[in-house]
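Participant: sequence plus the predicted model coming up.
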Amino acid sequence: MCAINPQTAFEDERVLTPALEKKHILVVGGGPAGMEAARVAALRGHIVTLCERSQRLGGTVFFSSLAYAENARLVEYLERQVRQLPIELKLGQLVDKELVKQLSPDEVVIATGSKRDAPAIPGAEGKNVFSGDELRKLLTGEDPAIAKKKLSITQRAMMTAGSVISVTDSAAKMRELSKLWMPLGKRVVIVGGGLVGVELAEFLVERGRIVTVLEEGEKFGVELSIVRRWRVLHTLKEHQVNLIAGVTVAAINDGSVTYSVAGEAAVVSTDSVILAVGATANHDLASQLSDLSIPLTQIGDCGGVSYIEGAMHQGHQVGREI
């Protein structure tokens, strides 16, 4: 099998055939799930409109490609396909009920990604605390309000300069710049040791940060494939990252995080905290459009967190079957 090519080992079953009836398909969300659905539907002869609320394609995978460069190749491939095919691309386009009525599609495919709510931890709203979404929007320049809320004037000036010279438009450029400067302190605590948490830890230790990862469960990076997981955990141990499992986080303070393991309290000092937890399905748009009598399909993380493999396989399936 292959995480990003759903036809691998299923070449006879997952065949792309011309659409019997040409339809207008509206795809909402320009991450891997949305781009793959748009690509396959367009190849089959459907009329496809792809709307993305930000000014770039890639979704959260563009951000994850900072930590794992191989993901950038996937985004580049999908974007190239979308731009080469007869797909109407609308960047910077927020989709709501009125727009859907205006476009009048035959079917809507929703690929808006997951929601990431801050966990109920005292201090989680602190200035030194970043959710995964906040860090993504901060580093990619998507939301100036976050920079204003979280960063000093000097840090905001650095971020603005990066945007002006188009550094934030390129994952490769951002990876190089991040080796020189990032809006995070020297000591970083990551709350959550799943896929996002361990890949962030790998990214940060390679940029000179002292990292501690606090995980509620007993294992780290369980969503990763076996070989990738072995490699990440080996790198973290080589860099002496403090991986602590079975954790209950009690509070986040200005310079520390208080937690407990098996009922025993402990404190770790930190300059910055990243919350790599809280991703859940996002049914907001589907609920908003439910009374329009237009067939709706949710794919990717908005229907249930399934990461890149789920996004690509579900995108290919809906594009193949629609």
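Facilitator: That came through fine. A quick note: this is a predicted structure, and the numbers were derived from the prediction, not measured.

Participant: from here on, contacts and neighbour counts on C-alpha atoms
Facilitator: Fine.

Participant: what sits against the residue nearest to the spatial centre of the chain?
Facilitator: In the chain, the centroid-proximal residue (Cα atoms, centre = their mean) is residue 60; its distance is 2.4 Å. Residues in contact with residue 60, defined by Cα atoms under 8 Å, 6 or more residues apart in numbering, are 31, 136.

Participant: take a look at this one as well, against the first:
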Amino acid sequence: MKSGFEHLFSPIRIRQVEMKNRIVMPAISTNYAAKDGSVTQRLIDYYEARAKGGAGLIIVECGSVLCPESRINKNQIGLHHDSLIAGLAGLVDALHRHGAKVAFQLSHGGKRATSDITGLQPASPSSIPIRARVPDWPEGEMPRTLSVPEIGEIVKAFGAAAARAKQAGADAVEIHGAHSFLILEFLSPYSNLRDDEYGGTLERRTRFAREIVLDVRQRVGDLPVIFRISADEHVAGGLAIEDTKKIVRILEDAGVDVFNVSSGNHDTPEEVIPPAVYPMGFRVNLSREVKRVVNVPVIASGRINNPGLAEEILSNKDADLIVVGRGLICDPEFPNKAAQGKTDEIRRCIACNQGCIDRYRMFDEDGNGLMTCALNPAVGQENRFSIGRATQARKIMVIGGGPAGMEAAMVAASRGHEVVLLEKGNVLGGQLRLAAITKPDMANVVSYFEKELERLGVDIRLQAEANYTIVDTVKPDVVILATGAIPLIPQIEGIGNDNVVTAWDVLKGRETGEKVIMAGGGIVGCETAEFLALKGKQVTIIEKNPNIAPDLGPIRRSLLRQRLVRYGVTIMTNREIKKINTRFVVADDGREIEMDTLVLALGNQPDTEHTTQLESTLKTGGCPVYKVGDSAHSGNLLHAVHSAFHSALKC
């Protein structure tokens, strides 16, 4: 079957290694390894799912070349000792079984290898700490300056790690020279203030990287050597594309076979891990520029989450290979589905970062990493929570067509159950449709669910209010309540005034006056405030907590705050509204704040108005009932999808 993606699914040969397609899974930290850096079965299962899904090359995450001094994560995979080779070989064998080629990334964290992980003071070319521009993003501790003999030992450590990767059966190695890891710290005038042979001019700043490439090349022979580089750090005085074009020519001459083009450093994390406000393929201009000056393949990256865009980049000769990072976390079968022309079945990453980035440094009580995906609850639990056929087909009724209801219906139908989905509105999607007004990627989630439910044969009944009559007619074996939430309305004097509306009302098209007060600075309140500010409204956010959008990760929260300030939104924290008048509100400090419209965004509560009695009746009759998503308790998209997934697996 022709997919229409001829470039994306054409093979490519690099030295003696031929990859079956141009799709590259990049190194993304998981914290799924053991504390000593050894490979775990969980890590193998995670990567094997992506190999089985059709990725051409998998670059295994951030392997430490020294222990403990180069490590940035508690459960970071290691390449620092010969005792680790057997486990690495087992991982390689598992991925090779599915036709994927495997590279190990060689890394030294530099100033990012902080004492809470290593027990040591971090080291860097110069004693300059990380200068985080993102509020709540950790500032770095002061690193010590590396001596010249120490630099030589680190070069040898990279070479030794590369040799271990080769002994484990790897098809290639990648040298991590991006994102404020040690090599980039040497390359960049932003972090390298040395005046010896490793600092000053561009050639001297490149010396460390060049020596590593030469040593690695000598150790791995004909194995392809990939170099990941931040082509533009996006900081004043940092590495920019014109200098990068000179650096890559030096490194190509030293023996680099492929350049993996990234951007950003630890002080610009939004460039490293772009949230949804970044456009698709936002780094392609950088890969294009690098490709113009080298004679080796170049990898493009940066929110390339659909095969059409990947094909366009390749056909335009802006790159030779394509990174699909979070997209492969979200849907391991991305390559296979694209190759078969089943693009509608790809579950596309929406760059929400709720599961992958915001949680990758969270751990359970046993020390296991909790990195996951908001839309793919099986991440990190691939063998434990695979969707298999149920031993006995049952009739499942799902009440509510928001994200939790759609996920529950999809999983239940995938297991072979007969599924009836009731939705009281005239469309599916629930809060996702409202979210799509300010975050267009959310529309892809709704579209994906709709098409999957149709493909799986789910009986969807719109404008269907759940009651005992319809339940008695369907006679389900199990009922899943996914009725979602309704806005929380506080008991404040004046709350019933005509000029008081909810954020949901506004997103559905309700007009406001010119002066708007947003009661609540959570995610919904801030994004609705931005929506109104873009329409020219004068918006003031009043939030009782010290920070706005506390449930957002630090990168997304910082960018959201920057946009609000840019659009003229006034932010008042540590304040509450105590009284509402027709022309102003009274804050808890007694201040009167003028407004034409008050918009409520104070959170949600489960919508149980029409289901409490039904739930009781069903349980009394012996019918199992599961509550999922906001029907159980208010939460984010990850909560909605994960709770629905796990409940549907029980059916």
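Facilitator: Ah, there it is. Predicted model only: the values in this text are computed from it and were never measured.

Participant: TM-score of the superposition?
Facilitator: Laid over one another, the chains give 0.81 as their TM-score (TM-score structural alignment, normalised by the length of the first structure), with 276 aligned residues with a Cα RMSD of 1.6 Å.

Participant: the residue nearest to the centre of the first structure matches what in the second structure?
Facilitator: In the second structure, residue 60 of the first structure lines up with residue 431, judged by TM-score structural alignment.

Participant: repeat for residue 191 of the first structure
Facilitator: Match for residue 191 of the first structure (TM-score structural alignment): residue 519.

Participant: I figured its match hits residue 577, correct?
Facilitator: Yes - contact criterion Cα atoms under 8 Å: residue 519 of the second structure and residue 577 qualify, at 7.5 Å.

Participant: tell me which of the two has more neighbours.
Facilitator: Applying other Cα atoms under 10 Å to residue 519 of the second structure and residue 577 shows that residue 519 carries more neighbours, namely 24 against 21.

Participant: next up, the contacts around the aligned residue in the second structure for residue 95 of the first structure.
Facilitator: When the two structures are superposed using TM-score structural alignment, residue 95 of the first structure falls opposite residue 466 in the second structure. Residues counted as contacts of residue 466 of the second structure (Cα under 8 Å, 6+ apart) are 399, 422, 424, 610, 611.

Participant: cutoff 10 Å now
Facilitator: 398, 399, 400, 422, 423, 424, 481, 483, 610, 611, 614 (Cα atoms under 10 Å, 6 or more residues apart in numbering).

Participant: assign it to helix, strand or coil.
Facilitator: Here residue 466 of the second structure is recorded as coil under DSSP: H, G, I helix; E, B strand; the rest coil.

Participant: can you check the one 3 residues further on too?
Facilitator: Going by three-state DSSP, the secondary structure assigned to residue 469 of the second structure is helix.

Participant: could you count how many residues lie near it?
Facilitator: For residue 469 of the second structure, the tally of surrounding residues (other Cα under 10 Å) stands at 9.

Participant: state the distance from it to residue 431 of the second structure.
Facilitator: Residue 469 of the second structure sits at a distance of 27 Å from residue 431 of the second structure (criterion: Cα to Cα, to the nearest Å).

Participant: please apply the same query to residue 389 of the second structure.
Facilitator: The gap separating residue 389 of the second structure from residue 431 of the second structure is 30 Å, by Cα to Cα.

Participant: swap in residue 94 of the second structure?
Facilitator: The gap separating residue 94 of the second structure from residue 431 of the second structure is 40 Å, by Cα to Cα.

Participant: what of residue 498 of the second structure?
Facilitator: For residue 498 of the second structure, the distance to residue 431 of the second structure (Cα to Cα) stands at 24 Å.

Participant: same deal with residue 153 of the second structure?
Facilitator: Remark: distance between residue 153 of the second structure and residue 431 of the second structure (Cα to Cα) = 55 Å.

Participant: corresponding residues in the first structure for stretch 245-260 of the second structure?
Facilitator: With TM-score structural alignment applied, stretch 245-260 of the second structure matches no range in the first structure.

Participant: in space, what's closest to residue 577 of the second structure - neighbours in sequence excluded?
Facilitator: In space, not counting the residues next to it along the chain, residue 577 of the second structure is nearest to residue 587; the distance is 4.4 Å by Cα to Cα, 6 or more residues apart in numbering.

Participant: for residue 297 of the first structure, same thing?
Facilitator: Counting by Cα to Cα, 6+ apart, residue 297 of the first structure lies nearest to residue 109, which is 4.9 Å off, once chain neighbours are set aside.

Participant: before we move on, what SS does the one you found have?
Facilitator: Here residue 109 of the first structure takes the strand state, with states given by three-state DSSP.

Participant: you'd agree it is up against residue 25?
Facilitator: Yes - taking contact to mean Cα atoms under 10 Å, the distance of 7.3 Å between residue 109 of the first structure and residue 25 places them in contact.

Participant: does residue 530 of the second structure touch residue 559 like I think?
Facilitator: No - Residue 530 of the second structure sits out of contact with residue 559 when judged by Cα under 10 Å, with a separation of 11.8 Å.

Participant: any common contacting residues for those two?
Facilitator: With Cα under 10 Å, 6+ apart as the test, residue 530 of the second structure and residue 559 both reach residue 565.

Participant: need the counterpart of residue 228 of the first structure in the second structure.
Facilitator: When the two structures are superposed using TM-score structural alignment, residue 228 of the first structure falls opposite residue 556 in the second structure.

Participant: in the host helix or strand of its match, which residues are buried?
Facilitator: Per DSSP states H and E, residue 556 of the second structure falls inside helix 554-566. Residues of helix 554-566 of the second structure classed as buried under the neighbour-count rule (16 or more other Cα atoms under 10 Å) are 554, 555, 556, 557, 558, 559, 560, 561, 564.

Participant: and of the residues you listed, the nearest to residue 250 of the second structure?
Facilitator: Comparing those against residue 250 of the second structure with Cα to Cα places residue 555 closest, at 33.6 Å.

Participant: for that closest one, give its distance to residue 270 of the second structure.
Facilitator: Between residue 555 of the second structure and residue 270 of the second structure the computed distance is 6 Å (Cα to Cα).

Participant: equivalent analysis for residue 103 of the second structure, please.
Facilitator: For residue 103 of the second structure, the distance to residue 270 of the second structure under the criterion Cα to Cα works out to 26 Å.

Participant: who's in contact with residue 645 of the second structure?
Facilitator: Contacts here follow Cα under 10 Å, 6+ apart; on that basis residue 645 of the second structure touches 375-378, 385, 387, 404-412, 628, 639.

Participant: give me the element the closest residue to residue 198 of the first structure other than its chain neighbours is part of.
Facilitator: In space, and not counting its chain neighbours, residue 198 of the first structure is closest to residue 221: 6.1 Å by Cα to Cα, 6+ apart. Secondary structure from DSSP H and E places residue 221 of the first structure outside every helix and strand.
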